[in-house]
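Peer 1: Starting from these lines, generate the structure:
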Amino acid sequence: MAEEKPLNFLEQLIKKDLETGVHTAIRTRFPPEPNGYLHIGHAKSICLNFGLAQTFGGECNLRFDDTNPAKEDVEYVESIMADVRWLGFDWSGEVRYASSYFDTLYEWAQYLVKEGKAYVCDLNAEEARAYRGTLTEPGKNSPYRERSVEESLDLLERMKQGEFDEGTKVLRAKIDMAHGNINMRDPILYRIRKQAHHQTGDKWCIYPTYDFAHGQEDAIEGITHSICTLEFADHRPLYEWFIENLPVPAKPRQFEFGRLNLSYTVMSKRKLKQLVDENHVSGWDDPRMPTIAGYRRRGYTPASLRKFCDMIGVTKSDGVVDVAMLEHAIRDDLDKNAPRAMCVLRPLKVVLTNYPADKTESLTAPGHPNRDDLPVRTLPFGREIYIDQEDFREEANKKYKRLVLGKRVRLRNAYVIEAEEAIKDEQGGVIEIRARLLEETLGEDPADGVKPKGVIQWVAAHDCATFTVNLYDRLFNEAAPDAGGEFLQCLNPDSLVVLENCVGEKGLAEAAVGAGYQFEREGYFCRDTSGEKLIFNRTIGLRDSGFK
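Peer 2: Below is the predicted model:
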């Protein structure tokens, strides 16, 4: 019987809240800003927030914190919804948007002004920074801090009506310019942004800040546990100040956990966008990107990402996870579930001189060595086959277990053959092998006196699939590309190698988009999603390098 996994600190906290009656039911939320595609760090947050709701019989909302129209787009909204569903989760009720609450948030902004707890400030960005102070020096009050309630209300409404230019006025909370937490030094609640919004169109030309909107959205939706990453810990006093000073319908609480940092990976949306915008990758869903869309296209599975998020756990501190742990989770899932197929990445023709030219036959191979539910494969066989160029040498030492002139090797799930002659081009390169087939060697049990050196994959030349293979590797060749210098200098120049005219079992021609396979002795691959051309992406190699 498997040991019961201990509860993480958030599960312990929620369990206690339910047992003591602080809450009778829980509601969490996943609140991405639609300003880019989600990455593996967001996958951890998705699994955590939706997982907590599932564990404790609660509900989880999907809410877009769409308060910055300058950086947001419907494309990102749609991609995020697809990612959440692909990971195996669904949200409670309809999708929510911060923009749906803009009217209420504006009324609450007016409420703070009327209460003498907010004011319109005319300082420009540079002046505001000077007045704000530093981590060691207190800030100074804005000269507009004591504006009358009536004047601030009038100016706020005129801001809303579009009377003022961007950057000329903001609405600020009146808290404490000498506060030790800089986030509490009269933070901005509203900015003028004369830009259309992907949900509200041209209705608004002022938009609330994330800090002002977030906690109030939680309150409107009845969120009980607002789970954030550690960078929001310094913002929690402000979160709580708004909740205490506004007529909100509920009082959610914020809790923080350590964010996911992954070696050989950048997790900054800004840097990921830079990679896309500067064409270092083909797009947000490039299989080298750490985005969920990129992983999906590369052939990672939802189960493997959920398993990885479970393996790394939930902590109260940040740390760096070895990317090898993620790769292990992928391999483990694919090893158990991916159907097998044979593929020759760099084809070299072999002519079986003693096999009749007009003869063909059908051999069989299991769909998976440990899965009876996967169908048996049919392997056409004939006089001409392809093997991989790396599986032949004219001469080799005893450690080489593949085809050598005068030596024997088994074709996987087929016959033993013996190489007799290498045909070369004018430059001396081997372009064809002449070999003979040893009869009575079909199957895995060697015939009397037949001792092949090894087993290699092969594909029948007369009936096979031809396709392109993208060999993907890590995008960065430094474990900490963000450390110190320019992260672009750490790009791996060999992160993508394209191989044309690869050949594989004929069934691969009918592979569904996204379908994954183990190409025997080569690694795990999946059918690419782009275009009509038959392309397979390498998901990951066969060997697990281990992880710390």
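Peer 1: only C-alpha atoms for contact and neighbour calcs from this point on.
Peer 2: OK.
Peer 1: Against Arg145, how distant is Tyr106?
Peer 2: Going from Tyr106 to Arg145 by CA to CA, to the nearest Å gives 20 Å.
Peer 1: go on, Gly93?
Peer 2: Using CA to CA, Gly93 is found at 42 Å from Arg145.
Peer 1: Comparing those two, which shows the higher neighbour count?
Peer 2: Neighbour count, other CA atoms under 10 Å: between Gly93 and Arg145, Arg145 has more, with 18 against 10.
Peer 1: How about the more buried one: what's its closest non-neighbour residue?
Peer 2: Tyr119 (6.3 Å; CA to CA, 6 or more residues apart in numbering).
Peer 1: Please provide the structure for the following sequence as well, for comparison with the first:
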Amino acid sequence: MSDRPLNFIEEIVENDIDSGKYEGRVHTRFPPEPNGYLHIGHAKSICLNFGLAEKYNGKCNLRFDDTNPLKEGEEFVESIKRDVKWLGFDWDDRLFFASDYFEKMYEYAVKLIKMGKAYVCDLTPDEIREYRGTLTEPGKESPYRNRSVEENLELFERMRNGEFEEGSKTLRAKIDMSHPNLNMRDPVMYRIIKKPHYRQGKKWYIYPTYDWAHCLEDSIELITHSLCTLEFADHRILYEWFLDQLGIYKPQQIEFGRLNMTYTVLSKRKLTILVRDGYVNGWDDPRMPTIAGLRRRGYTPESIRDFVNRTGVSRTDSVVDYALLEHCIREDLNKKANRVMAVLDPLKIVITNYPEDKVEWLDAENNPEDEKAGKRKVPFCREIYIERDDFMENPPKKFFRLAPGREVRLKHAYYITCNEVIKDEDGNIVELRCTYDPSSKGGWTEDGRKVKGTLHWVSARHCLDAEVRLYDNLFIKEDPEEDENFLNNINSNSLVILQNCKIEPYLKDAKVGDKFQFLRKGYFCVDDDSKDGKLIFNRTATLKDSWAKIQKKLS
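Peer 2: Presented below is the predicted three-dimensional model:
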């Protein structure tokens, strides 16, 4: 059990348990719409709903709010189920769909019509908006508002049977067109949509709106604490009106602040545009803030749950620095990921005083943060590769890596000194000639001398070729939506692909999803595209922890 203070929702739940409200039950739900992939904002809701149920020995349902056949599909259902389980949560036998309640919702609508609380309206969507009024002006009643109960029942049944064109009629609640809350001004309950439902087929020609369906779903499932983000606070009065009129079970709705992040967008509509128009390579593109994208990039469930926990639960929306999410994955992978050597931009070195046919297998620790990680063997021979930017022919004063006449240490191996620079006819450096000190094996010398530079490297004879994908923020601005068109802030360098990378042979059996720290380069994950012996790595995060620096400055 965490020793952190209770958040305001936990305080409400504990008070309800103590008072015996809902017989001491805690029953929550996570209710996604299956019209896109889940993103990091949904992760907060998942952790909150399932976490509360777990903490208070309650239950949490997974329920799909599938009331709009125009955008929903089985692909999204399966992706959501996969993401929830990957995050470490299980709904057991409590998998529900709003579409399974369509008949019950229809019956409730008929009941409201019979009570004189709902009517069929012939206004177009544009006319409904015009009649609705504004925050300062009351709305106007529909000319169809006072139809008889009998006429409304007949028309609603004919709507269900598909006798009318789309957009020609709606079913609306009869509440108050002058109500100060616009949601109470005769909201639409049903609209005509002549498109098959992915689960119900062609059974229905009318579909419930979110406002009508959502509260009924919670009621049918006997949810105790219905957790919603703040934009639903103004809808609560409508939900309660529906349930009170019908005289059925009423859950307690509690609103909490939505999670937003810098350098990204979390609007499902905008994420759909990114996928649809090819700005990214699908919903699971590692640049996307979707859970699928984060998983493919190399994020772990533990790091995402840690991130959500750190952001907290409040009554106001928040914008969290993306650096905090990266900090969480660094902390997690620092403890888990084996350290390996990979050269992303190779420059060849020939060690002229090392025997041509000799190979040494040197000891290398896998992870100094994990005493159980053990060691591996790394091959060393006459020809090796180092990073091109680890050498400068005319280095500045504070450059401590390799340069002509300078000695550096090779990680796990020897000290080497650069003696000669080989260039092609265009003046490009293609090779370095160096010598090594045989007495410096493991980085220690007989005379005790030390050097300031330590380089990673791979054996040219034993290394493997790999593709490395360097990901950066998808947007160049902290708030991509501050401009009228958020697409204007796309980062053209959000993906850089390196084809000629060299990795140590230890990685030959790496599998999709395996995670490593490339020494001095960052954390990397084997990508889903790896196949037929070709290894592709995604950079999860660099080693530079900007969040830690931010926190240090604040403290």
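Peer 1: Would you mind reporting the TM-score between them?
Peer 2: Once the chains are laid over each other, their TM-score by TM-score structural alignment, normalised by the length of the first structure reads 0.98; 546 aligned residues with a CA RMSD of 1.3 Å.
Peer 1: Centre of the chain to stretch 240-250 of the first structure, how far?
Peer 2: Centroid separation between stretch 240-250 of the first structure and its chain, computed with CA atoms, centre = their mean, to the nearest Å, is 35 Å.
Peer 1: Mind listing residues that contact it?
Peer 2: With CA atoms under 8 Å, 6 or more residues apart in numbering as the contact definition, stretch 240-250 of the first structure has outside contacts at Trp108, Tyr111, Leu112, Phe212, Gly215, Gln216, Ala219, Ile220, Gly222, Lys251, Arg253.
Peer 1: Can you say which helix or strand has the residue nearest to Arg145 of the first structure in it?
Peer 2: strand 118-121 (DSSP states H and E).
Peer 1: returning to what we had before: counting only helices, which of the contacts of stretch 240-250 of the first structure make the cut?
Peer 2: Trp108, Tyr111, Leu112, Phe212, Gly215, Gln216, Ala219, Ile220 (DSSP state H).
Peer 1: The second one maps to what in the second structure?
Peer 2: In other words, Tyr111 of the first structure. Using TM-score structural alignment, the partner of Tyr111 of the first structure in the second structure is Lys111.
Peer 1: helices or strands next to the strand holding Tyr119 of the first structure in the packing?
Peer 2: Where contact means 3 or more CA pairs under 8 Å, 6 or more residues apart in numbering; DSSP states H and E, strand 118-121 of the first structure is packed against helix 102-114, helix 149-160, strand 170-173.
Peer 1: Export the ones you listed as TSV, with columns for distance to Thr378 of the first structure.
Peer 2: As requested, these are arranged in TSV below (distance: least, CA to CA, whole Å):
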stretch	distance to Thr378 of the first structure
helix 102-114	61
helix 149-160	69
strand 170-173	70
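Peer 1: As JSON lines, these with distance to Leu508 of the first structure and mean neighbour count would be great.
Peer 2: As requested, these are exported to JSON lines (distance: least, CA to CA, whole Å; neighbours: other CA atoms under 10 Å):
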{"stretch": "helix 102-114", "distance to Leu508 of the first structure": "52", "mean neighbour count": "18"}
{"stretch": "helix 149-160", "distance to Leu508 of the first structure": "59", "mean neighbour count": "18"}
{"stretch": "strand 170-173", "distance to Leu508 of the first structure": "60", "mean neighbour count": "24"}
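Peer 1: With respect to Ala480 of the first structure, which of the ones you listed lies nearest?
Peer 2: Each of these has some distance to Ala480 of the first structure by CA to CA; the shortest is strand 170-173, at 38.4 Å.
Peer 1: The closest one against the second structure, how far on average?
Peer 2: In the superposition with the second structure, the average deviation recorded for strand 170-173 of the first structure is 0.5 Å (mean CA distance after the TM-score superposition for the first structure).
Peer 1: Just among the contacts of stretch 240-250 of the first structure, which is most surrounded?
Peer 2: Gln216 (27 neighbours).
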